[in-house]
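# Task: produce atomic coordinates for the following.
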Amino acid sequence: MTRPFDWLTPDWPAPQHVQACVTTRSSGNSAEPFAAFNLGDHVGDAFEQVQANRQYLANALGCQPTWLNQVHGDHVVAADAGRILTADASVSREAGLACCIMSADCLPVLLTDQAGSCVAAAHAGWRSLAAGILENTVASMQVAPQQVMAWLGPAIGVAAFEVGGEVRAAFMHDNPITAQAFVPSENDNRWIADIYQLARLRLAACGVTAVYGGGFCTVTDPRFYSYRRQPVTGRFASLVWLAE
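Here you go, the predicted structure:
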C-alpha cells in the first residue's frame, strides 16, 4: 500500500534504514470536522473511522505505530506496541516499531543518532518543552548528544503563536537565554513566541546541535489540523522507525 502523495518525508541526513513520515488531513475516512485522516481517538471522532485510519497508516508505512496517551508532560517511555502508555515521548530500538506523536499545533520532534541505533519522537508543546521533554528524550536514547540529530515537524508558526507572560516566565526560569525566542505582542502582557527557536535552544543546551526542519505553521497551512484554528479538530501523526 502506498502513502498519499502529500504526506511529508523529513529532509535530514538520517541513515538510510531510519524512516520517518508526517501525515496530513487527506485520504482518510473521517467526516467533518475531522475530515479526513484523523488519527486522534480522543477528539470526538467515530471510533471505527479512527481505527480505519490507523490501520491504513500502518499498512501504508509498513511499520507498527505505537500510540501514546499524551498529557503535555516530561515522561519518556520505551515504545510498546501492546499498550498505550501515558507519556509525551517514546524511544525505539526495535525494527518496525515506530515512535509516533499526534499533534495539532504542538511541535513534533523526531530524533535518531548518526549510527541509526535508535529513534525517538517527542510531543513538544510549550508545557512539555518547558518541563524538559526534549532533554529527557535525548537522555533516554542513551547515546552521546553530539551523535543525535533532530527534525522539527509541523507546529504553530511564529506569526500565530501569541502567549501570556506566564509562558515566557516558565522558560526563562531555568534558561534565561530563551528570552530571545519571545517578542512583545501589541497586547498587554502578551508575547509572540517562536516554538521552533525554543526547541533549538533547549536541544543545544543539552548538546544536540544537528537540528533540521522547522518553518511550518499548522494554523495557516490547511494540510494540517490546528486546534488554534478550529478547537474541534483531528490530529495528524509524526512517526520515525527503524526499517526491517
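# When you work out contacts or count neighbours from here on, use the C-alpha atoms and nothing else.
Will do.
# and the residue sitting nearest the centre point of the chain, what is it in contact with?
Against the mean C-alpha coordinate of the chain, by C-alpha atoms, centre = their mean, the closest residue is residue 108 at 1.3 Å. By C-alpha atoms under 8 Å, 6 or more residues apart in numbering, the contact set of residue 108 is 101-102, 121-124, 152-155, 238.
# next helix or strand past the host helix or strand of it?
In this structure, residue 108 is located in strand 107-113 according to DSSP states H and E. Per DSSP H and E, the first helix or strand lying C-terminal to strand 107-113 is strand 119-124.
# can you list the residues that contact that next one?
Contacts for strand 119-124 (C-alpha under 8 Å, 6+ apart): 18, 70, 72, 88-93, 99-103, 106-113, 133-134, 137, 141, 199, 238-242.
# where do the helices sit along the chain?
47-61, 126-131, 133-141, 165-174, 195-205 (DSSP state H).
# so which of these gets nearest residue 180?
helix 195-205 (8.5 Å; C-alpha to C-alpha).
# so how far is stretch 7-16 from its chain's centroid?
Relative to the chain's own centre, stretch 7-16 is displaced by 15 Å; criterion: C-alpha atoms, centre = their mean, to the nearest Å.
# wait, residue 183 sits on residue 168?
No - if you go by C-alpha atoms under 8 Å, residue 183 and residue 168 don't touch, sitting 9.8 Å apart.
# residue with max distance from the center of the protein?
residue 188 (30.3 Å).
# distance of that one from residue 199?
25 Å (C-alpha to C-alpha, to the nearest Å).
# quick one: the spatially closest residue to residue 119 that is not a sequence neighbour from residue 10, how far?
Take residue 119 and drop its neighbours on the chain: the residue closest to it by C-alpha to C-alpha, 6 or more residues apart in numbering is residue 112, 4.4 Å away. To residue 10, residue 112 is 12 Å away according to C-alpha to C-alpha.
# Looking at the two, which one has more neighbours?
Using other C-alpha atoms under 10 Å as the criterion, residue 112 and residue 10 rank with residue 112 on top: 28 against 19.
# next up, for comparison:
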Amino acid sequence: MSLPLVSPNWDVPANVKAFCSTRHGGVSETPWDSLNLALHVDDKTTSVEENRLRLEQTTGLPNPKWLKQTHSTRVIQHSFSSHDADGCYSDRFGQACIVMTADCLPILLCNEEGSWVAAIHAGWRGLADDILFNAVQQYKGSSPLIAWIGPAISEKFFEVGAEVRNSFINKNSQLDRYFNANSHQKWQCDLAGIAECELTRYGVNVHQSNLCSYSDADNFYSHRRATHQFGNTATTGRMASVIWLESL
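Take a look at the predicted model:
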C-alpha cells in the first residue's frame, strides 16, 4: 500500500522525518473522501480509524499523538498525558507530533542538529494570540530552528473582516502589508505571510510550501471551499502534518 504525501521543501538532518497527507488513499465516503484523519468532523469512526492505520503502516509513523485542537495557543510535550492542544513538541526519538488542518496553517519545526521537533496548528485566532511565540518558547536548545509552512488557504481565497485585520495590526502595525482591501469592503489576508514574518522575528529560518488548500480540491481538504459550495452546514475532512525524530 502507498499513499501520496507532500514532502517539505527544506534541508534538514536525515533523522528528521516529516510529511503532510493528502485526501487520497483512504476509505471515507463523500464528503470526507477519502483519507480523512479527523474524528471530530462527523465521519464514521471506523473509517477514520482505518485511515489512521493506513497512514501509520505506510509511513512507519511511530507513537502518533493525535491532538484535540480548539484554536488555542496551547503547545504541549508529546509525552504529556493531555491531548487538548494546538501544538506538540518532542526531543525524543520515535514520537510523532501531528496537527490536522483544512485551511489553517500546518507548521512543522525542527532544529538544525536534529534533536527537537514540533507541529503547530495555526488558524488566524491562534496566530493572532501568539501560538508561534509559545511554540518557539518551548525550545531550550541553541541550534537554530527551521520551519515549514504546509498546505493552507492562500491570500486569494481568504477574505476576512476588519476585526481580524485589527487583531493583527493592533499588536504589530507592520503586519498591515499582509492585508489587501477587496471590492467587498473586506480584506484578503496572507496568513502564511504573517506566520513567516512572526517566525523570522524569532530567528527561525522559514520555508513556504506555497500550496493552497482551497484551490487544489483534488489533493487537499478546505473547510472554506466546502462552506462556499454547500453553506454553513458543510463538512469536510482533514489532512495531517507530521514530524518526528528517527534514531539513525
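# what TM-score comes out when they're superposed?
The TM-score (TM-score structural alignment, normalised by the length of structure 1) is 0.94; 238 aligned residues with a C-alpha RMSD of 1.4 Å.
# okay, and the common contacts of residue 183 and residue 168 of structure 1?
What both residue 183 of structure 1 and residue 168 touch, as defined by C-alpha under 8 Å, 6+ apart, is the set residue 191.
# more crowded one of the two?
residue 168 (22 against 14).
# Counterpart of that one over in structure 2?
In structure 2, the residue equivalent to residue 168 of structure 1 is residue 165, according to TM-score structural alignment.
# Go ahead and confirm its match touches residue 178.
No - Residue 165 of structure 2 is not in contact with residue 178 according to C-alpha under 8 Å; the separation is 9.0 Å.
# Find the residues that touch each one of these two.
residue 189.
# For whatever residue of structure 2 lines up with residue 201 of structure 1, which residues are in contact?
Aligning on TM-score structural alignment places residue 201 of structure 1 opposite residue 197 in structure 2. Shown in contact with residue 197 of structure 2 (C-alpha under 8 Å, 6+ apart): no residues.
# run the last query once more with 10 Å
174-175, 178, 191, 204, 206 (C-alpha atoms under 10 Å, 6 or more residues apart in numbering).
# out of those, which is most surrounded?
Going by other C-alpha under 10 Å, residue 191 tops these with 23 neighbours.
# Hmm, residue 127 and it touching each other?
Yes - using C-alpha atoms under 10 Å, residue 191 of structure 2 is in contact with residue 127, at 8.5 Å.
# Please enumerate the shared neighbours of those two.
Common neighbours of residue 191 of structure 2 and residue 127 (C-alpha under 10 Å, 6+ apart) are 104-105.
# Residue 47 of structure 2: what's it in contact with?
26-29, 32, 34-39, 53.
# Apply 6 Å and report the result again.
Going by C-alpha atoms under 6 Å, 6 or more residues apart in numbering, residue 47 of structure 2 touches 27-28.
# Can you tell me how far the counterpart of it in structure 1 is from residue 239 of structure 1?
By TM-score structural alignment, residue 47 of structure 2 lines up with residue 49 in structure 1. Going from residue 49 of structure 1 to residue 239 of structure 1 by C-alpha to C-alpha gives 20 Å.
# Kindly report the same for residue 7 of structure 1.
On the measure of C-alpha to C-alpha, residue 7 of structure 1 and residue 239 of structure 1 end up 11 Å apart.
# Equivalent analysis for residue 154 of structure 1, please.
12 Å.
# got it, and residue 37 of structure 1?
Per C-alpha to C-alpha, residue 37 of structure 1 is found 15 Å from residue 239 of structure 1.
# For the residue mapped onto the residue nearest to residue 119 of structure 1 from structure 2, give me its contacts.
Under the alignment (TM-score structural alignment), residue 112 of structure 1 pairs with residue 110 of structure 2. Contact analysis of residue 110 of structure 2 by C-alpha under 6 Å, 6+ apart lists 116-117, 145-146.
# and for stretch 37-48 of structure 1, what are the contacting residues?
So stretch 37-48 of structure 1 is in contact with 25-26, 28, 50, 234-236, going by C-alpha under 6 Å, 6+ apart.
# Let's see that with 7 Å instead.
In this structure, residues lying in contact with stretch 37-48 of structure 1 by C-alpha atoms under 7 Å, 6 or more residues apart in numbering are 24-30, 34, 50, 53-54, 233-237.
# Most neighbours out of these, which is it?
residue 234 (30 neighbours).
# still on that earlier bit, let me have the helices of structure 1 in JSON lines, extended by distance to residue 225 of structure 1.
Output for those, formatted as JSON lines (distance: least, C-alpha to C-alpha, whole Å):
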{"stretch": "helix 47-61", "distance to residue 225 of structure 1": "15"}
{"stretch": "helix 126-131", "distance to residue 225 of structure 1": "18"}
{"stretch": "helix 133-141", "distance to residue 225 of structure 1": "22"}
{"stretch": "helix 165-174", "distance to residue 225 of structure 1": "23"}
{"stretch": "helix 195-205", "distance to residue 225 of structure 1": "17"}
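# I figured residue 58 of structure 1 hits residue 64, correct?
Yes - with contact defined as C-alpha atoms under 7 Å, residue 58 of structure 1 counts as touching residue 64 (5.7 Å).
# Sounds good, over and out.
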